[in-house]
Every structure is written in C-alpha cells, then in structure tokens.
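Participant: coords below, sequence missing:
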C-alpha cells in the first residue's frame, strides 16, 4: 500500500516529536492528514506548513485523549467533516520517571489512558471501516521498552509492552485481509519526551546509551515505511535491534536488574 492523495491519515500526538515527524513524512508521500493533539495552535501551524509545502488537506482536531469520551468524540468529529481514515497512527503517549510507589496516581491513570486506552479505542473504531473498504494500515508507536521490564518507569514500560503485544496479535488476525498493524519500536529519540518524563535525572540519557539515540526524522521515516509495507514490528536503529535481541536472551529478572542500573538516578 502507498500513501496517496486519496488516502487520509489520522495522527495522534501530532503537535511535536515523532508524531510531527510522521505527519511530515505522510504529507511528503501525498496523504491528506487529520492532526490530533491538545495544542490547537501548534497543530494549525503544522497543518498550514504541510498544506503549503505538499498541497495536501490537513484538518486539525484539538482533543484531550486522556478523557474517557475522547474516542467517541474524535470518531464523531471525523464523520461530521465527511472524512474517512485510511491510515491510523496512534502516536500519542508520555512517560514518567520515578519509583512506582512514589508516582502520582493521577499521572499513572492518565498515562494508561493515553498510552493504552485511547490507542485501543481508536483502533477498534477505525479498523472495521478499513476492512469494509479492503484497504488500510495502522501504525502504533510502541518502544524498545515494550520488550523488557522497566524499573523506575514501571508503568510506561508496561504500557509499551501492551502496545507491542496488542499490535502483533491484531496484525496476525488481519493476515490475508490486505490490512496490517505495525508496532514502531524506537529507543531513545532526540525529542522533548525526555524533559517531560524527567529522564534527564537518569543515567539512561548518558554514556553509551547516547549512541542509540536517533533523530525524529529517521524514526518517522522508518515507521511510515514499515507501515506502508505491512511490516508487523519495526525496531528503529541497528543499536536498538541489537539491544532488543540481547535482552530477549536474558531471564526477565536479570533484564529488570540491568535496566534498574541503567536508569538509576545520576549522582549529584
């Protein structure tokens, strides 16, 4: 499948980071866009930029995806505008760095809502119409974190494990339909994510780990190309693929101990 001017892609978390990069990649391929995030101003600026550069239609829907009714509201708004979703990109997500027992309960619930609940809800809402039309793709942004337990980011790693498992399972269910679900698994990416997740307090973003850091454009290109090919899982970057392979060979308890050390707070 290719992204064409007859295709419309809905991208969540499109106002910054990987989501913004994916929107740019899709626009360059000629797909029309439905850009979704909380920040309407940033979305409109991006929509204007991409429409001007690539001649695509770019709709903006400002939405708080942590709200329980977000999926229904988004589906209704897409329908009210006479749009159909051919490419669904579930990118919205965030993390938090702390011991689980010290993490704010409201932050935990919001993280699960954005990283897991809305991703599942939107896939369930927009996948059946794709099946009826006989064409479509879903790209779920997971993480290399989805392959391992993550002490000091326990909930974030667990949500990404869900995204990876869910994507692989539904992709297999779609075998033979012409549709697919792709799980994009980047490692560290040079975005504002680290600041939001307070990862700068961690050893994770220093030393050898920096070698695995990729830029947004590279990760976005890998994800979009994998989605259009119908690839099930795309781990971005050679270093990240090597790390995932190594961790898969270790007992889970050993992997957890290693990650705990890697993510430990830096000494003052």
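Facilitator: Cool, the structure landed. Since this is a predicted model, take the numbers as computed values, not measurements.
Participant: Please make it C-alpha for all contacts and neighbour counts, starting now.
Facilitator: OK.
Participant: Contact partners for residue 17?
Facilitator: Contact analysis of residue 17 by C-alpha atoms under 8 Å, 6 or more residues apart in numbering lists 191-193, 216.
Participant: Closest to residue 244 out of those residues?
Facilitator: Using C-alpha to C-alpha, residue 216 comes nearest to residue 244 of the contacts of residue 17, at 19.9 Å.
Participant: want to compare, so here's the second one:
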C-alpha cells in the first residue's frame, strides 16, 4: 500500500517507482478537488496544488505508465474530468480550466494511440453526490445544488463500461450531454454568464480547498 499526496509535483515519479516492476493494464486517474471564489482573491498555494494534481500529476503518471502499455500492445486509461470541461467557469475559474485541459489532453492522446492496442477514455460527469458537493463551500448548507444530482456508483459504472468499450468521451446522462453542447448553441459569453449566476446562487461565501479523492487506481489484472 502506497500513500502519497498527488498534489506534489514529484508525486507521479513516487507512484511509478513503487509499481514500475508491475505490468499495469489499466490506469484510472480520478483525483481532484475544487476551489470556489474569485481568482484574484483565492489562495495561490491551494490553487497551485490543484493545478499540480489535475494537470501535472495526471499527465506525468499517464506518460510513465503509457510506455509499458505501448510496448505490450494493450492497456486502458480512464481520466476523470467533468462537465465543467466544456465551458469557462467564473468563481471556479482554474477548476473549470484544468478540467478542460484534461478533456483536450485525453482526446488528443486517444487519437495518437489509434492502432496501438491502448485506449484513452475521459469521463465527464455532471453534479455527483460526493463530499465534493458537500464541502466545496465552507459549509454544506451553502451548496444548494440538488437538480440533476447523480449517484456516484452509477457514474463509476458508466465510466468503467465506456473504458472497456474504448469510448473516448463519456458523458453520463442525457441532460448532461445536452449541457455539454450548450456552448455550441449559445455564445460562449452567454454560457459563461449563466455559469456565473449559478455559482453565485449556490454558494454564498468563499471557500477553502475541497479535497475529495486524492488517489489514483492502477490495475494489474488484464481487462
């Protein structure tokens, strides 16, 4: 059992050094947390930790594990992004931007890995009933999101099945699929304004970091 803080810049190397002699067939990057508040006012240490976790660690660990998968002509990678990846998110600017990076990164390398036996899937769920939703604000009572709230087990099962099928972008829920395409129907300026109003309605005061899943799953068993 390995315990390490994945928001540290060198954490991918720490994890990989511990498992480099194991043949990894499946990598699930499901770590993340969110910070609510104005970019100009938020704490930079918290923000940089989030960026390290969402971008640096996931990208580096994917690269390290990918080498062996390509050599063996098999492997599956599941990156957990968010519905937030499809539009800008005022009051959670870096969270939305980092999830957008993860979506773009996953789609790009999925294309590069065609015909290699290795697939990449990016899961983009909407609001899901986890501790993320409860403590992204200072108190859970500040968060009034209840509509379209998904079951975490159902979201995990959806992502797992999509990964097995080799699907590139997996968005659970018909309504979430509609929301993902909303910026194409409206202007990006309009959708950004809508997100701002939703954020201000659901959280009435700034928050501290919400850490809900600082982990990574590496599966040895063939799938």
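Facilitator: In hand now; what should we look at? Remember, it's a predicted structure, so these values are computed and weren't measured experimentally.
Participant: what's the TM-score for these two chains?
Facilitator: TM-score of the superposed chains, computed with TM-score structural alignment, normalised by the length of the second structure, equals 0.86; 203 aligned residues with a C-alpha RMSD of 1.7 Å.
Participant: ok so, going back, from the contacts of residue 17 of the first structure, which land in helices?
Facilitator: Counting by DSSP state H, those place 193, 216 in helices.
Participant: Adding neighbour count, write the contacts of residue 17 of the first structure out as CSV.
Facilitator: CSV is the format used below for those (neighbours: other C-alpha atoms under 10 Å):
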residue, neighbour count
191, 15
192, 12
193, 18
216, 20
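Participant: Same list (the contacts of residue 17 of the first structure) but as CSV, adding distance to residue 110 of the first structure.
Facilitator: As requested, these are exported to CSV (distance: C-alpha to C-alpha, whole Å):
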residue, distance to residue 110 of the first structure
191, 21
192, 18
193, 16
216, 24
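Participant: with the first structure superposed, average distance for the longest helix belonging to the second structure?
Facilitator: Under DSSP H, the helix in the second structure containing the largest number of residues is helix 93-112. Aligned to the first structure and superposed, helix 93-112 of the second structure gives a mean residue distance of 0.3 Å (mean C-alpha distance after the TM-score superposition for the first structure).
Participant: and that helix, what other elements does it pack with?
Facilitator: Packed against helix 93-112 of the second structure by the contact rule (3 or more C-alpha pairs under 8 Å, 6 or more residues apart in numbering; DSSP states H and E) you find helix 44-51, strand 118-123.
Participant: what are the ranges of the helices in the stretch 51-200 of the first structure?
Facilitator: For the stretch 51-200 of the first structure, the helices defined by DSSP state H, counting those that start in this stretch occupy 70-80, 105-112, 118-133, 154-173, 193-196.
Participant: contacts for the second one?
Facilitator: Identification of contacts with helix 105-112 of the first structure by C-alpha under 8 Å, 6+ apart yields 66, 93-95, 155-156, 159.
Participant: related to what we said a few turns ago, name the stretch among the helices and strands packed on helix 93-112 of the second structure that sits most buried.
Facilitator: Of all those, strand 118-123 carries the top mean neighbour count, a mean of 27, counting by mean count of other C-alpha atoms under 10 Å.
Participant: what's that strand packed up against?
Facilitator: Using 3+ C-alpha pairs under 8 Å, 6+ apart, strand 118-123 of the second structure is in contact with strand 75-80, helix 93-112, helix 152-165, strand 169-170.
Participant: Can you check which part of the first structure the second one sits on?
Facilitator: Okay, so that is helix 93-112 of the second structure. On the first structure, the counterpart of helix 93-112 of the second structure by TM-score structural alignment is residues 154-173.
Participant: Flag every buried residue along the matching stretch.
Facilitator: 154-168, 171 (16 or more other C-alpha atoms under 10 Å).
Participant: Roughly how far does the spatially most central residue of the second structure sit from residue 46 of the second structure?
Facilitator: The residue lying closest to the centre of the second structure (C-alpha atoms, centre = their mean) is residue 81, at 2.7 Å. Distance of residue 81 of the second structure to residue 46 of the second structure, given as C-alpha to C-alpha, to the nearest Å: 19 Å.
Participant: Check residue 195 of the second structure too.
Facilitator: Note on residue 195 of the second structure: its distance to residue 46 of the second structure, by C-alpha to C-alpha, is 22 Å.
Participant: Please apply the same query to residue 1 of the second structure.
Facilitator: Taken as C-alpha to C-alpha, the span from residue 1 of the second structure to residue 46 of the second structure is 26 Å.
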